[in-house]
Each structure stands twice: as C-alpha cells, then as structure tokens.
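# Got a sequence here, can you model it:
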Amino acid sequence: MNTLALLTVALLFGGMVLYSFGFAAALFTTLPPEQAGSTLRRVFPHFYLFVMVTSAVGAALLWASNPLSAYLLAAISITTLPTRQVLMPAINAATDAGNKQRFKRLHGLSVVVTLAHIALAAVVLARFV
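This is a model prediction of the structure:
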C-alpha cells in the first residue's frame, strides 16, 4: 500500500509540475496566443480533475498509515474544487470581457493556488524518505 501511495503522490507532483511549467509554456511558444489560450481553456478542467482525483486517492491510501500526509493531500483535493468550479470560470469571464486587470489578479491567484498544491505534494513526497 505504501508503494502505491508513493507512486500516486509522485504522479500528482510530476503531473502538476509538467502541466504548469512544461505543457502550458510549450503551448504559448508553439501556437498563436489565441489558439494556445483556447487550448488551455479546454484542457484546464481535465487538469483540475486529475489533481482532485489523484490527491484524493493518495489521501485514501495514506489515511491509516500517515494521517498528516493524508490530510495534506485531502486539502489539495478539496481546494481544487472551488479553483475548478469558481476561479477558472471567473478567469475565463474576465478574458472574454477583455478585463485584463481582473484577469491578471485572478490568474495570479490560480498560480498561487497551484504553486501551493505543488509545494504540499512535495512535502508529502519528502515525508516518504
């Protein structure tokens, strides 16, 4: 069970880092801005779903053996829901309305949330050592 938990948390951490720093950046360097933005808009709900499910599975796998790590993963899962259902649509609405200031503020918040999730997943990974 511990090995499966470790692999699940590693998948979560790696997936979040790759998506945030690799995939999203690559889109904007290889596609025109409008197409890159449109593609990200379609993919982000799947990314957030991946984060919610993977962190919840990790939490369930660790609940009995490592309650603190399980709690941290559960926190990632729970806080991803409003990010996906509230923050992401607000970012899209700001983009659609051409409200650049609101977009920057909301996008900045989403970046902070994602970086916090990556940091929490890193803490959980480090606790396996």
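
# use CA for all of it now, contacts and neighbours both
Will do.

# wait, isn't residue 6 in contact with residue 122?
No: using C-alpha atoms under 8 Å, residue 6 is not in contact with residue 122, being 11.3 Å away.

# Name the residues of stretch 31-50 that come out as buried.
Neighbour counts over stretch 31-50 (16 or more other C-alpha atoms under 10 Å) mark 36-37, 45, 47-48, 50 as buried.

# need the next SSE after the strand or helix carrying residue 51, C-terminal direction.
Element membership of residue 51, judged by DSSP states H and E, is helix 33-62. Using DSSP H and E, the helix or strand that directly follows helix 33-62 along the chain is helix 67-82.

# Which residues does that next one contact?
48, 51-56, 58-63, 117, 120-121, 124, 127 (C-alpha atoms under 8 Å, 6 or more residues apart in numbering).

# again, only this time at 6 Å
52, 55-56, 59, 62-63, 117, 124 (C-alpha atoms under 6 Å, 6 or more residues apart in numbering).

# Second input sequence below; structure requested for side-by-side comparison:
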Amino acid sequence: MHFYIPGAIAGIIVFQVSIIAPTMFKKLKIEDFGTAIRSIWPKFFALICFLALASIGVMLSSGDGNNVHLGISGFTLLASGICYGIIPATNRATDSGNSKKFDLLHKLSVWLTVAILLANIAFLLV
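Here you go, the predicted structure:
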C-alpha cells in the first residue's frame, strides 16, 4: 500500500511538467499563462506536500516501509514545502524585473522538483 503514494507523486510531476505546463505555454498568451501558472503551481506543491504527509502517515500507521522510505517521504514533504514557500518571492522577483533573483529561485524550484521526482521513483526501487 505504501508504494502507491510515491508513485502518484512521480506521476503528478511528470504529468504537470510534460503535459500541463507546455500545453499552457503554447496555447495561452503570455499574460494569461502567467496568471494561470501562478494559480496552478501553489496547488501543485500543496498537493505534493499533502501526499508526502499522507505517505508518512500510512507508513507509520501500518508499519510498512523502512527508514529509507520514511526519509524519502520526509524529503518530499520538506522540498515541496520549500518550493511552495518560495513562490511569493519568485512572483515578486518577476513583477519587479529582478531576473537574477527570479532565475535563482526558479532554478531552486526546478532542481528540488527533479530531486522529488527522482527520490519518489527510487522509493519504488528500494
């Protein structure tokens, strides 16, 4: 049972970055894209936080999983929480034209999301 949630997290990330975001970028005007993406990304990271917390809860209540699994779910919770937390600063950097700060925060968010994806794939293999 404890393998379903990390699989869902990995699937959600792949779906978001390979289908949702590129489709929006191609089909929406840049102003509309910005508005839509500012609405979607917080929900995306909040959902991953919730699922990571649920994963930890399932493992602790059922006794399934091991310390590596708990560590991966804990990392997922922390990293997605950081990504969620930096969204307002990223938006402010965009709005004020501070491209250096935006690039730094955006790269942090991207790298953490990639790490979350890889960690949750690894969860299924360890």
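
# And the TM-score, once the two are fitted together?
Superposed pair, TM-score by TM-score structural alignment, normalised by the length of the second structure: 0.89. Supporting alignment: 123 aligned residues with a C-alpha RMSD of 1.4 Å.

# Tell me the counterpart residues of the helix holding residue 51 of the first structure in the second structure, please.
Using TM-score structural alignment, helix 33-62 of the first structure lines up with residues 30-59 of the second structure.

# once aligned to the first structure, how far is the matching stretch on average?
Its aligned residues in the first structure lie a mean 1.1 Å from stretch 30-59 of the second structure after superposition (mean C-alpha distance after the TM-score superposition for the first structure).

# so how far is that stretch from its chain's centroid?
Relative to its chain's centre, stretch 30-59 of the second structure lies at 6 Å (C-alpha atoms, centre = their mean, to the nearest Å).

# just to revisit the earlier point, with distance to residue 14 of the first structure added, can I get the buried residues of stretch 31-50 of the first structure in CSV?
Shown next, in CSV, are those (distance: C-alpha to C-alpha, whole Å):
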residue, distance to residue 14 of the first structure
36, 22
37, 23
45, 18
47, 12
48, 14
50, 12
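
# Check the secondary structure at residue 125 of the second structure for me.
Three-state call for residue 125 of the second structure (DSSP: H, G, I helix; E, B strand; the rest coil): coil.

# Looking at the first structure, name the residue matched to it.
That one, residue 125 of the second structure, aligns with residue 126 by TM-score structural alignment.

# where's its match relative to residue 118 of the first structure, distance?
According to C-alpha to C-alpha, to the nearest Å, residue 126 of the first structure and residue 118 of the first structure sit 12 Å apart.

# who's more crowded, those two?
Between residue 126 of the first structure and residue 118, counted using other C-alpha atoms under 10 Å, residue 118 has the larger neighbour count: 20 against 9.

# Just want the angle from the strand or helix carrying the more buried one to helix 33-62.
If you go by DSSP H and E, residue 118 of the first structure is part of helix 100-126. Per axes from the mean of the first three to the mean of the last three C-alpha atoms, to 10 degrees, the angle that helix 100-126 of the first structure makes with helix 33-62 is 30 degrees.

# And helix 100-126 of the first structure, how far out from the chain middle?
8 Å.

# List the buried residues of that helix.
Across helix 100-126 of the first structure, burial judged by 16+ other C-alpha under 10 Å covers 102-103, 106-107, 110, 113-114, 117-118, 120-122, 124-125.
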